[in-house]
Structure formats: C-alpha cells, structure tokens
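Participant: could you work out the structure for the sequence below:
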Amino acid sequence: MGGIQVLRLAYDTPVCIGHIDRESATFAYDPGYLAKTDSVPLSLSLPLRAEPYDAPSIRPYFEGLLAEGTARQALAAELGLAVEDYLGLLVACGKERIGDVLVLEAGDTRETDSAEAMGYAPVSPDELSAMFGSYSEAAEENAASRLSLAGTQNKVGLAHDPSASPSDGWLRPRGLAATTHILKTSYLRDIPEIEYLCMRAARTCGIAVPDTFLIAGQNPVLAVSRFDRVVQDRGTALQVRRVHQEDMSQAFGIQPGSKYAELVGGSVASVARLIKRFSTQPAQDLSQFARALLFNFAIGNCGAHLKNYSIELVRGANGRVRFRLAPMYDLVCTTRYPRFSRNLAMRIGGAQTIDDVDTEQLEAYARDLGVTTKAVRNWAEEIVGNVVSGIEAAGEGACGEVFESTPYVAEGLIEDMLPRLEVLRSFCSG
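Facilitator: Down below sits the predicted model:
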C-alpha cells in the first residue's frame, strides 16, 4: 500500500520528520531528524525515540489534524474517501493544516522539490462569498487546495494581503504556500458575530487572542488571524512562516472524539500540571489558562474542550522540549442556544454543568489550578470589570466594521451573561 512521509515546513524547505507505514499504521521518526540538535517531537504524546509508535499511539495526534463531524463527512465525500480512513484523508489534504506539519505520499517530490509551487492566486469577492454557501462548498475549496483544518465548523483557510482591507486582498495558496487566516461561518447565523464579540472582549480582560474581523457574504463570516503563522516582510511577495503547534487533546494523546471527556484527576488539574512541568513561562501560561476558563464561564461557553487550547512546542536551552500556551480561540457563547448542552467541557471545581458553578466551586477551582483563591479572585475581578464594556465597544464597531445586527447580538449576549457575572461578583467579594 506504500508509505507516508511526515515533514515539517517552516518556509519553503521541508524537513523529513518520519514515516507512517500504511499497512500497520505505525509511525517512526527519521534517524536523520533524531540526530539533529534542534529536533522537536510532533507532540508531547510522541517523544523523540528510535522505536516506532504503534497505531493506537499515533492516532490521537494525526487524526487530530483533521476536521470533525459534518465538516469531515463533507470533505470525505468530496475526495471520494471513507470517513474513517483518516490516513487517506491526511494524505489527500496534507499540504496545509494546524502547525507546520506536511503529510504526503512517500516519494512524492513533485511539490516539495519545486520552489515555483509556492505562490498565491487572488480570490474575488464573489468567490469568497460562494465558499460559505454550505459545508459541501467549503469542502470543495479545501479539497482543491488540499487543506485540512481541525474542528467541526464550516471553515476554509486563505491568505490575506496585510496592506488590503478586510473585505479585499484574499489569496488562495498554491502548492505549499501557507495560509494566514481561517475563515468560518455557521448554520446558526449569529455565531460569527458572537465569536467576534467574545474574542474582542477577551482582549480587554487580559487574555491573548488573535485578531478577528467580520466579512459580509451569503452568510456572515468570521476571519481569524492564524497564530501559527507569522507574516514576514520580504519585499513585495507574501512570505509566511509556519510555527509548530498542537492542541491539548493531542498533547495528552486523547482521540478527538473524547475531547469532552474529563481527564483522570480532573482536566483543569491535569492541564495545570502540564503547564507547570513543560511551559517556558509557567506562571504566565497558567494565568492565561485560568483567565480563559473564567472568561468562558462568564460568556457561557460550555464547549471549551481540550482541542480549544493549543501549545507551541520549542526546544529549551537545556535540550528539553518545552512549550508556550498559544493565544485563545473559539471563544463563543453556547448557552444562548437551548439545543446545546449546558455541561461544561472542563469542570469548574466539582460542577459538571455551568448552572452549578458557585463560589464554593470557584474556590475548588483555585485548588485544582494549584494557586491561591486570591489569585483567582483577581483574575475574576478583571473579567467582571471589563467584559461587558468590551462586548459593547466591539458591538458598536470600535474594533472594526460590524453588521447592523451586531449591536443587538451584543445586547443579547450581555443579557445571557448577567447571572454568571453575579456569581463571579459574589466570589470576588468573598
């Protein structure tokens, strides 16, 4: 059946990391890569070693690079592949995904050997609008560009000319060229606006988030700047550097389908321990993680699962693999929609549902983090003091162009938040 080569690509020169045997679905790091002094593993769950990893060990990382749910079904249908054939889907859409990893057929050097394969083609406003008519249209675009974007939402990857306005200057990558933005929409019309408001408000609460803006089309579209891409100033041509990333589900070796499952000993406590052990700046990263959970509670985001937190893997000064917590993403209120579960993706204290969180659970949350209650109160105070004004300002267009409906979406979002903000105020005053 042939093999699969796994490469890393920062700019335009791929480096072979290792190989997947299709028949056994095992992965082995390349000996040449292991010999490099600056080599970094694909994942914390797949440390560098000469021995191959078996199929169950590699599946969480590699399958975690693919889309999920309806988006994956549409992509598989477009490519004529079985939904469960995750290796086939990886190869078919192996040129561009989260991080800097490429997955190609072994021996396929048609694109990796040609510098001319790197480039961009302009996307017209009509083309851009048509991409988001349905899941099948987004899947068609991703299949044509061989892009694989993790998650369940309807999304595509494009590059954007930084000198152009948000509605113009969109570019389709050719060959191995990298995208700079993820564009997504939803079958629920308000979701792009809600996420835009939440992302903008998070920044006012001291939480690192990528830039976002709204685009009008057949359906409202949210454009999110990729934090795993760095645009380089190299003359007139767009030059983009890829940054190696993985999400927490991959880091813990958890299958995407189990991203909502509570980790043994508690997900919050487990992530906190991981941060303290491997982060290059554990205090700062723990603060960001803790703030993000409090912010998600405030806005009513019950879907902040393990795949919604990512890390950038780096080689530490002492040779150990370390990481930095990536900016937060997918911050969206789910409690506005009765069809969505009110169970928390990560329990706060012992609370399984968002409505069960009280001051006692928030005190337990501090213990799970391994920090003082005072520290959590300080972070909660910043959110209580800034989140409403941040949403209001974004809704009125202070952070960029919005739709006529956006101020009303902001009002509804704030109204939904009020009971949870009271819980946080009570906690802060205790």
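Participant: C-alpha from now on. contacts and neighbour counts both.
Facilitator: Noted.
Participant: show me where the protein has its helices.
Facilitator: 31-35, 55-63, 69-79, 86-92, 125-130, 135-145, 191-204, 248-251, 267-278, 282-299, 359-369, 373-395, 406-429 (DSSP state H).
Participant: in the fifth one, what's buried?
Facilitator: For helix 125-130, the neighbour count (16 or more other Cα atoms under 10 Å) marks 128-130 as buried.
Participant: what's the answer for stretch 29-37, then?
Facilitator: 29-30, 33-34.
Participant: what does stretch 147-162 give?
Facilitator: 147-151, 153-161.
Participant: same check, this time on stretch 54-69
Facilitator: 57-68.
Participant: contacts made by that stretch with the rest, please.
Facilitator: Applying Cα atoms under 8 Å, 6 or more residues apart in numbering, the set of residues contacting stretch 54-69 from outside is 24-27, 43, 45-46, 72, 86-87, 89-90, 97-98, 148-152, 249-251, 253-256.
Participant: likewise stretch 137-145?
Facilitator: Counting by Cα under 8 Å, 6+ apart, residues outside stretch 137-145 touching it are 71, 74-75, 78-79, 92-93, 130-132, 148, 154-157, 172-175.
Participant: next, the structure of the following sequence, for comparison with the previous one:
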Amino acid sequence: MTDKLDAYSLNVKFAENVIGELSLNKETGLPKLEYNHDWQQNGFAISPNLTLDNNHDNTVAYNFLDNALPEGKARLLLAERAGVSEKNVFSQIREIGGDLSGAVTFTTNGIEQNVNEADGPAFRLLTKDELESRLDTKEDIGLLTWDDKPRLSVAGVQDKLNVFINENDEIGFGDGTLCSTHILKFEKKHCLNLVLNEYFCMKLSAAVGLPTAEVEFIRFGKHPALIVHRFDRKYVSEKKQVYRRHVIDGCQALNLPRDFKYERNLGDNRDVQHIRDGVSLTKLFEFSRTMSSPAQSAQWLINWQLFNLIISNYDSHGKNVSLFWGKDNSSFTPAYDLVNIAMFPQFKHVLAMAMGDEFDPNDINAYQLADFAETCAIDKKLLARLLSNLTKKVLSTLTTESFIQTLIKTNDFSVEEQIYLCQLKDNIVSRAQHLDSQIAMISTIEV
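Facilitator: Here you go, the predicted structure:
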C-alpha cells in the first residue's frame, strides 16, 4: 500500500484486534467502514446499522463517527487543529481516534504511526495548579490541546476533559495501554452553579435507586468541577491497563446525525416546529423492543424520562442516553448529564423530546402523560405505578435533612452554595408534587 493510500485509511480496532478498515472516499468526502473477514465471522456490528455484511451506505459510517466527536466550540477547535472543515469527520478521527467513547479505536496503519505512541502504560501527570492555571484562561485558549496533542474526545457541548486517574488518585493523561477513565466537566461561562446543579441531580438519581454514573465534586482553585467515572472504562492497576466496554448513544443507535439529537431537528420556530425527524421517545421505545431484555429496557427508559421530568431536565436529548452494545447483549447504560434546566433562565425551556405532542414542560399533566404512554405503547397502569414509586422516593429523599447535609459535609460547600442547593431542592420537590398529583388520572384518560 502506498503512502498516499495510507493517508486515506485507518485501522479499526476492538481491544487489541484489527477488525476492519476506515477509508475516505475522495470524491464524495464520506468515510467507508469495512469489517475484515474474521470479524464478520466472529464479531458483531459495532452499531446497529453498520452491518457485518459491509452492505451499508457510507452515510451510516459518517453518522457513527460524527456522533463520536465533540460538539460546539471543541469541535471547531478540533477541526481547526486538523486544518479541515467541521464536517470532515475522517480527519478529526485521525486526531483523536484512540480514545473515543466505547471500545472501538481508529489508528494509522503504517507510514504515519505516531513514533511517540507508547506500547506500554504512559502517564502524564496534571497537577491542580496546572489545571487551575489552564481553567483561568479556558475561555481564550480552550481545553482541547495539551502538550500539542488533542485530548478532548467526549461528545457534548459542555467544557470537558478526558483524564486518567490512577490508584493514587492522581489526575493526568493516559497513553499506550492506558486511556481516559474519568471525565472532568467544568462550568460554562455565565452558568454559575452548573456543576453544583448536576452534582446534586446525579446524586439524587443514585439515591432513589436509578442506575447512575458515579460523580464527585472537586475544585481547582476557584473553579468547581465534576468528576464523572466512565462506565465504559475499567482500570486494572495490577496490569497497568484500562479495559474498554463498547457503548453507543441514541443517535448512533437510530442512525441519525448529531444535528438530529433533538426531536425538532430544525428547531422550535413556528415555520419548522412541526418537523420532528430527530430522536424521539417513540423511536427510542421502538428500538428498546429490539434489545436483549425488551421489558427491562423499556422500564429503564420510562424511569429515565420520568426522572428527567421530575428534576426539570428539559435537555434530555438523543445523545444523553446511551447503550452498552455487544455481540450477545444490549442494555442501557447508567444515566448521565442530569441537570435541572429550570434553574437557568438563559437556557431554552423546551423539552428535547415531546411527551406525546407536548414540548412545553409547564404543560405536562395527566393527559400528556397518558398521551406519552399511548404514543410509546406503554401500559398506562405501569406508567402510573412507576411514576408513583419515583415521586415518592424523590420526595422522601429530599424532605429529610440527611441527603443535603451529607452532600454539604462531604464537600464543604459555601453558604451561597448551600442556599442554592436548598433552592434546587425546593424546585424539584414542587415538580415532584405536581406530577404526583396527576397519577390517579393517567389510567382513566382516553387520548
């Protein structure tokens, strides 16, 4: 294979095995993913529409890769670093394909193999002082590049950093047999208490028994941050190796571009709000019936959506739900990115996905809940029972002092932060009480 040909192809790897090739069609600008024969015989499709027979349209590979890359400002910076347009996913995958979400990696095959790539474990320490200094200037220089190497590879619009945390709780970057095990999330400009808000909502989700990603609150100088334990990573210190578990998000599962993560993919303006081609609850529930345990998957999805309603997480879109995806099993991952959007007037207060036909969160009552049940083929009595269980657990947790007091003692929150937590609690309690008052009518309503 010539150097010129190598520049237009990457190895697709699962664990340490090359399972196929990703190439770029120079005429169309679209990537093409082809599995090798061994993987076709013994492996699995790494996304539902990237079928093992290699008989999939190139737009499927584009959508899969596009959803694996960062969004927002980080995406623009990544494209700028690569010297390509934002839509050129192949070149961006070349930059950060070694540490994407899930277990699949993309590596150069030959002529451009990075001579600095370590075969064994390699750890680059990040001190708190260095992180604090970088966060002081993140609005100007961003968080993408460290040591002239791009590090941010998690999809999403919030400021994030992929990091490896070792057995001594040291934070840094992992290379070779190491890769990121945690995600650091930081506050966006003009979004005071965003990290605190998410920390509270994530801890509440775990407290009421919902599968939830583990989080911790930390500060780097004046900058609050959320440490999120990655559920697609497991570090085995004895072997100095990080093992990866494959995951896909809702957009990848449904073969939709990242721009379709909202149900109203063209926006909420009057002339286009009727167009609803993006990720929807209807589509997610339909997909859940194809998963390994359809009943269990549907129940997870119901609880996820109901909890988002209780905490006013209006931004629960198609990229904020993910699945473990493998040869013999598919199941929803723990919940993540749980934020009470109602506490931020600067954000749009519109549901990412409709409850039935309703996008206004203030208009979710018994009728809309019943419409949601019928639209998604859910038994209304089951919906009422799950909502009752969830509201009672949330109200019980929040009306006792121990939950908030434990958070305060664990993190030494300031007086201002404690006041905010109480305001957040009151907001969620009010919403839970309203939804609880609607339960008795759900099963009686004919839509």
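Participant: which of the contacts of stretch 54-69 of structure 1 are buried?
Facilitator: Buried, going by 16+ other Cα under 10 Å: 25-27, 43, 45-46, 72, 86-87, 89-90, 97-98, 148-151, 249-251, 253-256, out of the contacts of stretch 54-69 of structure 1.
Participant: how many neighbours does the counterpart of Tyr367 of structure 2 in structure 1 have?
Facilitator: Matched across to structure 1, Tyr367 of structure 2 falls on Glu360, judged by TM-score structural alignment. Using other Cα atoms under 10 Å, Glu360 of structure 1 has 13 neighbouring residues.
Participant: then Asp148 of structure 2?
Facilitator: Asp148 of structure 2 has 8 neighbours, counted by other Cα under 10 Å.
Participant: that one and Asp277 of structure 2, how far apart?
Facilitator: 39 Å (Cα to Cα, to the nearest Å).
Participant: same thing with Leu435 of structure 2?
Facilitator: Distance from Leu435 of structure 2 to Asp277 of structure 2, counting by Cα to Cα: 28 Å.
Participant: need the counterpart of Thr97 of structure 2 in structure 1.
Facilitator: Quick fix: residue 97 of structure 2 reads Gly, not Thr. So, by TM-score structural alignment, Gly97 of structure 2 is matched to Gly94.
Participant: hang on, its match packs against Asp108?
Facilitator: No: at 11.8 Å, Gly94 of structure 1 and Asp108 do not qualify as touching, with contact defined as Cα atoms under 8 Å.
Participant: returning to what we had before: nearest to Pro338 of structure 1, out of the helices of structure 1?
Facilitator: Across those, Pro338 of structure 1 has its closest neighbour in helix 406-429 (11.9 Å, Cα to Cα).
Participant: list the contacts of the residue positioned nearest the centre of structure 2.
Facilitator: Nearest to the geometric centre of structure 2 sits Asn320, at 4.5 Å (Cα atoms, centre = their mean). Counting by Cα under 8 Å, 6+ apart, Asn320 of structure 2 touches 249-250, 336-337.
Participant: highest neighbour count among those residues?
Facilitator: Asp249 (26 neighbours).
Participant: what about the counterpart of Val83 of structure 1 in structure 2, how many residues nearby?
Facilitator: Counting by TM-score structural alignment, Val83 of structure 1 corresponds to Glu86 in structure 2. Counted with other Cα under 10 Å, residues neighbouring Glu86 of structure 2 total 17.
Participant: correct me, but Cys16 of structure 1 touches Arg8?
Facilitator: Yes: if you go by Cα under 8 Å, Cys16 of structure 1 and Arg8 touch, sitting 6.5 Å apart.
Participant: more neighbours: which of the two?
Facilitator: Neighbours were counted for Cys16 of structure 1 and for Arg8 using other Cα under 10 Å; Arg8 has more, 21 against 18.
Participant: residue in structure 2 matching that one?
Facilitator: Checking TM-score structural alignment: Arg8 of structure 1 goes with Lys13.
Participant: ok, Ala375 of structure 1 next?
Facilitator: Ala375 of structure 1 maps onto Leu382 in structure 2, by TM-score structural alignment.
Participant: state the distance from that match to Ile419 of structure 2.
Facilitator: Using Cα to Cα, we find Leu382 of structure 2 at a distance of 37 Å from Ile419 of structure 2.
Participant: what's the answer for Leu100 of structure 2, then?
Facilitator: For Leu100 of structure 2, the distance to Ile419 of structure 2 (Cα to Cα) stands at 38 Å.
Participant: same thing with Lys138 of structure 2?
Facilitator: 28 Å.
Participant: same question, Gly110 of structure 2
Facilitator: 57 Å.
Participant: run the chain-centre distance for stretch 250-269 of structure 2.
Facilitator: Once both centres are worked out by Cα atoms, centre = their mean, to the nearest Å, stretch 250-269 of structure 2 turns out to sit 14 Å from its chain's centre.
Participant: residue contacts, the residue mapped onto Lys348 of structure 2 from structure 1?
Facilitator: Aligned by TM-score structural alignment, Lys348 of structure 2 pairs with Ser341 of structure 1. Contact analysis of Ser341 of structure 1 by Cα under 8 Å, 6+ apart lists 302, 335.
Participant: again, 10 Å this time
Facilitator: Contact analysis of Ser341 of structure 1 by Cα atoms under 10 Å, 6 or more residues apart in numbering lists 302-303, 334-335, 353-354.
Participant: which non-adjacent residue is nearest the aligned partner of Leu149 of structure 1 in structure 2?
Facilitator: Taking TM-score structural alignment, the alignment pairs Leu149 of structure 1 with Val154 from structure 2. Leaving out its chain neighbours, the residue that sits closest to Val154 of structure 2 by Cα to Cα, 6 or more residues apart in numbering is Pro70, at 5.4 Å.
Participant: still on that earlier bit, how about the match of Gly97 of structure 2: what's its closest non-neighbour residue?
Facilitator: Nearest one to Gly94 of structure 1, counting by Cα to Cα, 6+ apart, is Val103 at 4.5 Å.
Participant: and the equivalent of that neighbour over in structure 2, how many neighbours does it have?
Facilitator: Correspondence of Val103 of structure 1 to structure 2, assessed by TM-score structural alignment: Phe106. Phe106 of structure 2 has 23 neighbours, counted by other Cα under 10 Å.
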